[in-house]
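Asks: Below: sequence and its predicted model.
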Amino acid sequence: MKRVVGFTLIELLVVIAIIGILGSIAYPSFQSHMIKARRGEAQTELIKAQLKQTSLHILNPAYSDDEAEIGLVNSDYYTFSVISAGTTTYSMQAVAKVGTTQNNDTGCTTLNINQDSAHTNEDCW
């Protein structure tokens, strides 16, 4: 009698169950890493704008409140803005856009930075 080679239905169901369990464990971890990576991108943009503010302040008597001039361009996940700008101080922020996964970044949906590199929430930086 010839032996049939192949997978049984039970073996196939066990493999599918294992893949499902591994996927349910891995996906939240992946989401967490993506949120942190996008937050890092927002921080980088704020620091680049901070460097631009410093270089512009050397040439001008005041900091700029023009987002385009200092290179603050909104991304898919964050809205960037200059909150205030004067002769000696400025404050900029990045706010996570509503409806994106960044809005789930608990406690870190708003990132602020000023002329002294002070941050509003040190845990987010």
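Replies: Cool, the structure landed. Residues are numbered from 1 along each chain as shown.
Asks: C-alpha from now on. contacts and neighbour counts both.
Replies: OK.
Asks: quick one: the helices in the protein?
Replies: 9-59 (DSSP state H).
Asks: how close does Y78 sit to Q43?
Replies: Using CA to CA, to the nearest Å, Y78 is found at 10 Å from Q43.
Asks: make that D116, sorry
Replies: Counting by CA to CA, the gap from D116 to Q43 is 15 Å.
Asks: Comparing those two, which shows the higher neighbour count?
Replies: In terms of neighbours (other CA atoms under 10 Å), Q43 is the more surrounded of D116 and Q43; the figures are 19 against 10.
Asks: and the comparison structure, right after this:
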Amino acid sequence: MKKLAGFTLIELMITVAIVGILAAIAYPSYLNQVRQSRRADAQSALLQAANRQERFFTTQYSYATTLEELGMTPETENEAYTLSIDPGQPANRFEITATAVADHDQANDVCTTLTVNERGEKTANGAGVNAPISQQCW
């Protein structure tokens, strides 16, 4: 009798099941890492804007009220967050906010809003978490 070489249907189904289980574990972890990377980009943009605000203050004796005055665009490099300067602040104060774009996957992150001010205070808002959110986001 001739012996046939190849995979049985059972072996193939076991392989598919193992790949499915690995993908179910790995994909959410991958998405979380991508969101953290985008958040780091937003943090970098906020700190760059704060640095430019201080430079602007040394020449103008007041903080800028728009990002255009600082030579920045309202989106982060990866377009996951939008930056804004709170216009209601006095001339000797500023508050810059990065907000996750609503129709972007970043809106599913635990840190949807990051803020920094002239005193270097960093705050964050987002979905409910156990530890203080600012510690997890910054």
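Replies: Thanks, I have the structure now. What you are looking at is a predicted structure, and each value in this text was computed from that prediction instead of being measured.
Asks: Quickly note the distance from the nearest residue to V73 of the first structure once chain neighbours are set aside to T44 of the first structure.
Replies: In space, and not counting its chain neighbours, V73 of the first structure is closest to F80: 6.5 Å by CA to CA, 6 or more residues apart in numbering. Using CA to CA, F80 of the first structure is found at 12 Å from T44 of the first structure.
Asks: same question, I18 of the first structure
Replies: 39 Å.
Asks: Between F80 and T44 of the first structure, point out the one with more neighbours.
Replies: Using other CA under 10 Å, the more surrounded residue of F80 of the first structure and T44 is F80, with 24 against 12.
Asks: The more buried one -> the second structure?
Replies: Under the alignment by TM-score structural alignment, F80 of the first structure pairs with L83 in the second structure.
Asks: Enumerate every residue touching the one residue sitting closest to the centre of the second structure.
Replies: Note on the second structure: the residue nearest the mean C-alpha position is R39, at 2.1 Å, using CA atoms, centre = their mean. By CA atoms under 8 Å, 6 or more residues apart in numbering, the residues touching R39 of the second structure are C111, C137.
Asks: what do you get for G71 of the first structure?
Replies: K48, A49, K52.
Asks: Quick check: the gap between it and K52 of the first structure.
Replies: Plainly put, G71 of the first structure is 8 Å away from K52 of the first structure if you go by CA to CA.
Asks: Likewise for S24 of the first structure?
Replies: 43 Å.
Asks: higher neighbour count, these two?
Replies: Between S24 of the first structure and K52, counted using other CA under 10 Å, K52 has the larger neighbour count: 17 against 11.
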